[in-house]
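J.: just a sequence and a predicted model for now, questions to come.
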Amino acid sequence: MKIYLKPYIYLLIFNSLGLIPLQVKSQNITSPNIVLIYADDLGYGDISNYGGYIPTPHIDNLAKNGLKFTNAYAAAATCTPSRYAMLTGEYAWRKKGTGVAPGDATSLILPGSTTLPGVLQKAGYKTAVVGKWHLGLGKEAPINWNKDIKPGPLEIGFDYAYLLPATGDRVPTVFVENHRVVNLDPKDPIIVSYRKNLDGNPTGDKNPEQLKMMYSHGHNQSITNGISRIGYMSGGEKALWQDEDIADILIQKSIEFLKENKNNPFFLFLSTHDIHVPRVPHERFAGVTGKGPRGDVIVQLDHTVGAIEKALEKLNLEENTLIIFTSDNGPVLDDGYLDGAKENLGNHNPFGQFRGGKYSAYQAGTRIPLIVKWKGKISPGSKSSALISQVDFLRSFAALTSQNIAKNKAIDSQNQWKALIGEQAKARKSLVQQAIRNVLSYVEGDYKYIEPHSGPTKVPWGVNIETGFKGNPQLYNLRKDPGETENLVSKMPEKMKKMKEELKKVRNSKSLNITNKQ
């Protein structure tokens, strides 16, 4: 039996034997490096190339030199389930406990799972995640933050990890590198609780005079860097982050990874945090937009994109690197802090032409920007209206690296590689959206069905966003009515019934649904 290896595997083997001079080592152009830049709470209308009024020249440059999608979706309207779905190829509502994770959640993706980084790691890629994680860490609760914390990213396919364990508004407010808290002093151990205060430490509700940013709802517990968070924490003083420096640190760690792996195929998942609360721009960006901290951190995010592109150019990797830019869910303005996000909007509309927002079953919850650039391979300035979901990344990259994934694994992911790089105008036939409370919607062609749910019409913790929940089913024509204003159920009852049945089939499926592919 003959065994065929990819060309870069032969190069690695021969080089290790000293058979290839250093100057001859190169990467295989058919297996590009992959950099996935994942924004947090960035709306469809937040980028100037998508109609926004905040300058984003570097992100716009990606679109100018790459492929812009106008019909792309995150799998869910909140961060944990959208990330879970993207990394596993399975909608998060299939697994209990994958809602918005608390800061002390244990690992939601367990060793042995089929994952996006695992697929690429098996193909010979070096893999890294830098930035927000929010998928839990460790095996047992409570997590001991003073020892090795695992399982985590390294146990599911990443070779390197530099993380915000959850989000910036949750404790612990420290970085974790691989399995350990960064800069932790053993004499000052970290203790975390989501039930009671520790050692009588100051909190936002008891000590508002210590705050440099006032909370609006929730977010009134332990104080770090003059900002009160969700949850209580004591210890770890030397390990605490400064919010203003987070973006620069993530850039630094990302570029270090790129430099270390410039002679290997690599996958970098850069999971930015800028637009998620608390929004605290570095002083270089504070006040530059006149639209408050939310506007300023969008510019800061754009700077991050530019810094990564510049690093790839300096390393002569631009032509062999696929860059994907997208967001984990739709936008929200007041998400817990009085930072003037709504008051300073002016003519900028983060929601674009869509209804709802983060948390919502309506379009603004999951309809997100998606830009793909691959110099020399993707036609500059191209656009695609193909229906595509982030859950498709797993099987698409498996196809790129010639790997077969079992039908009972990554069951919601589809190979949309050709659509992703603009070689095919159509992609999915349909997809499922997930709002809070696991309320599902089904999109097929021009139409969208939202299942009935008797929950509140507004997100109940004060963000002023419509949930999209109604006691009766909803049916919309997204092409004619992108704002989802006219419920067509009474006019098209048979269409509604068909969409309802199709959603039921997806919900009950246990393996890859081949019939659902375009």
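T.: Cool, got the structure. Numbers count the residues shown, from 1 in each chain.

J.: contacts and neighbour counts: CA atoms only from here.
T.: OK.

J.: how many residues are close by residue 245?
T.: Look at residue 245: counted by other CA atoms under 10 Å, it has 13 neighbours.

J.: OK, contacts around the closest residue to it other than its chain neighbours?
T.: Nearest non-adjacent residue to residue 245, counting by CA to CA, 6 or more residues apart in numbering: residue 282, 6.3 Å away. Contacts were defined as CA atoms under 8 Å, 6 or more residues apart in numbering; by that measure residue 282 touches 244, 245, 300.

J.: for the protein, what's the longest helix?
T.: The longest helix of the chain (DSSP state H) is helix 292-314.

J.: past that one, which element shows up next along the chain?
T.: Counting by DSSP states H and E, the next helix or strand C-terminal to helix 292-314 is strand 321-327.

J.: list the contacts for the spatially closest residue to residue 174 that is not a sequence neighbour?
T.: For residue 174, ignoring the flanking residues on the chain, the nearest one in space by CA to CA, 6+ apart is residue 240 at 4.9 Å. If you count contacts by CA under 8 Å, 6+ apart, residue 240 has them with 173, 174, 175, 224.

J.: which two in these are spaced the farthest apart?
T.: 175 and 224 (13.4 Å; CA to CA).

J.: returning to what we had before: return the member of the contacts of residue 240 nearest to residue 413.
T.: Nearest to residue 413 among these, counting by CA to CA, is residue 175 at 31.0 Å.

J.: what separation is there between the closest one and residue 411?
T.: Using CA to CA, to the nearest Å, we find residue 175 at a distance of 33 Å from residue 411.

J.: pasting the second one now:
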Amino acid sequence: MTRGFSVIFFGVLVWFCERTKAADNPNIFLIVADDLGWNDVGFHGGNQIPTPNIDALAYNGIILNSHYVQSTCTSSRSALFTGKYSFRLGMQGDSIKAAEKRALPEGKLMPQYFKDLGYETHLVGKWHLGASKWNETPAARGFDHHFGFFNEFISYYDYLSTWRYNDKDFTGFDLRRDGEPAFDEVGKYSTDVFTDHAVKTIENNDVNKALFMTIAYNAAHAANEGKPLEAPQETINNFKHIADSNRRTYAAMISKLDDGIGALVEALDKKGMLPNSVIVFISDNGAPTVGLSRNWGSNYPLRGIKDTLFEGGVRGAAFIWSPLLVQSARVSTDLVHITDWLPTLYSAANGDIGAVDPDLDGIDQWSSLVYDLPSPRNDILINIDEKTRNAALRFYNWKLIVGTSQNGTYNEYYGDTVLDNIEEPSYNTSAIYESPAGRAIRKVNYTPLTEPEYEGLRATSTLKCLPPKAKKNPCDPASGAVCLYDIPSDACEENDLAKYFPSVVRRMKRALVDYRQGLVPQADQEIDIENADPKLFKYTWNPWVDCSDSTCPSPNIG
């Protein structure tokens, strides 16, 4: 054997061993943005808010253009961690409020599956699945460590959360490090704080132990009344092209989120973990452009906002990136639901899918994603809410909507209201290529994308409404009508086809009736503010059932 051939053979052997190692126990990173608008990431066509790190990962991975979530925070997180439709859990309605005695029902959650595979499990950021008792908090539900907050929202610098009950405000601190209040973080910007904690966890990780981490940012959920949106002023100053001051701050919040994701990818690269990692990015629901918890996000051109079952509320920005994906750098229009991530990521971690709860609604899509095979999913039950009598279903290309939420107040188009009369900057593909994520990706991608290829993928993933002269037939379910849309050709839900395809309507209504048999009714929203009052716990939001005052510490339940 010649010396030259030996060198080549050794190089191939090293490459093969690295690839074999990469297929064993990959590190899993699940990034959840909060109330992010469809149009507020560059890869969907928006120029107003540059997101170079997010875009770099999306283009070099798989953009999931038909990724569906629930329409509110708690219901989406319930579906994510259980792999079950939220209506099977009684979590299909309003999100959990502070001081409310309601929590995710007992059952095995995603982090517990990964613990079974030997992973170290971390939750950074938002929980929002119940915290009236310590055994409802992350440490009792499968996470080895939690650094974050229990309730729906916090302010971005002082970590306070204010709720109004009986015409009185109740304010408490809500940031914890493994159960203990993290007062030392006050004054630091929360997006940076969560990123820094995740980065330090990566830096300190034992490379012989696989890592499962959910980073659930509070960006860009609105915080307390009076200062719902917050970001560093130097970042806000980068968006002087945006006239509306609230939208300008929102843009800065998304920019900081993007910076954080770039820092995470850099940390993985420096630690040598990037070639053996899977990164999933999702939004928990659409942006509330107007109305309750308004954050000035844009779901353009989609109809509806958060807490509606139109596309703007339930079609979330999402992608997956990993060197383990054989067929990447593409836009997928296959149906994917938030429940799919439990079995899909478990399969990616080489778990025996037969060990997963057979009653899951989620479908293992790992092979379909890796090899660009046809998706095994052809329908999605978007939601059934027995209180509002609102339901929606995707079946192949069709979408059926019955009933409405909030009396139909937010069933129209709002995303363009924050985009009017603004001279947007041009799309900067060089910034994507040279972003921290872009640079790190090129080290593990043997055929890195070029800037023109970015533009091609972006054009494919950008949704367009029907042409102005196209036939349109408006439908508003608030009037009692049943609305039917052909979503691949009518993503903006402008042309109701119910009267033209009555057999499709009948079939889908029967499917809703069948699904309805498995519905678990929503529990009453019992607000126990007398016992949960933060002043009883040194002005922190604290589990209060079986606790009477601040002497009730976090038990060792990890």
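T.: Looks like it arrived, so ask away. Not measured: the values here are computed from a predicted model.

J.: the residue nearest to residue 245 of the first structure corresponds to which position in the second structure?
T.: When the second structure is aligned by TM-score structural alignment, residue 282 of the first structure is paired with residue 232.

J.: and its match, how close does it get to residue 192 of the second structure?
T.: Taking CA to CA as the measure, residue 232 of the second structure falls 10 Å from residue 192 of the second structure.

J.: ok, now residue 252 of the second structure?
T.: Separation of residue 252 of the second structure from residue 192 of the second structure (CA to CA): 13 Å.

J.: please apply the same query to residue 514 of the second structure.
T.: Applying CA to CA to residue 514 of the second structure and residue 192 of the second structure gives a distance of 46 Å.

J.: when these two are compared, which one has more neighbours?
T.: Each of residue 514 of the second structure and residue 192 has its neighbours counted (other CA under 10 Å); residue 192 has more, 17 against 11.

J.: whatever residue of the first structure lines up with that one is in what secondary structure piece?
T.: In the first structure, residue 192 of the second structure lines up with residue 248, judged by TM-score structural alignment. Using DSSP H and E, residue 248 of the first structure falls within helix 246-260.

J.: mind checking how far that helix is from the chain centre?
T.: Centroid separation for helix 246-260 of the first structure versus its chain: 18 Å, with CA atoms, centre = their mean, to the nearest Å.

J.: got the angle between the longest helix of the first structure and helix 246-260?
T.: Using axes from the mean of the first three to the mean of the last three CA atoms, to 10 degrees, the inter-axis angle of helix 292-314 of the first structure relative to helix 246-260 is 10 degrees.

J.: quick check: the strand or helix carrying residue 443 of the second structure aligns to which part of the first structure?
T.: Using DSSP H and E, residue 443 of the second structure sits in helix 436-444. Aligned using TM-score structural alignment, helix 436-444 of the second structure spans no residues in the first structure.

J.: that helix packs against which elements?
T.: Here helix 436-444 of the second structure touches helix 52-60, helix 245-271, going by 3 or more CA pairs under 8 Å, 6 or more residues apart in numbering; DSSP states H and E.

J.: make JSON lines out of the ones you listed and add distance to residue 215 of the second structure and mean neighbour count.
T.: Below are these laid out as JSON lines (distance: least, CA to CA, whole Å; neighbours: other CA atoms under 10 Å):
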{"stretch": "helix 52-60", "distance to residue 215 of the second structure": "14", "mean neighbour count": "27"}
{"stretch": "helix 245-271", "distance to residue 215 of the second structure": "10", "mean neighbour count": "22"}
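
J.: residue 307 of the first structure -> the second structure?
T.: Looks like residue 307 of the first structure aligns to residue 263 there (TM-score structural alignment).
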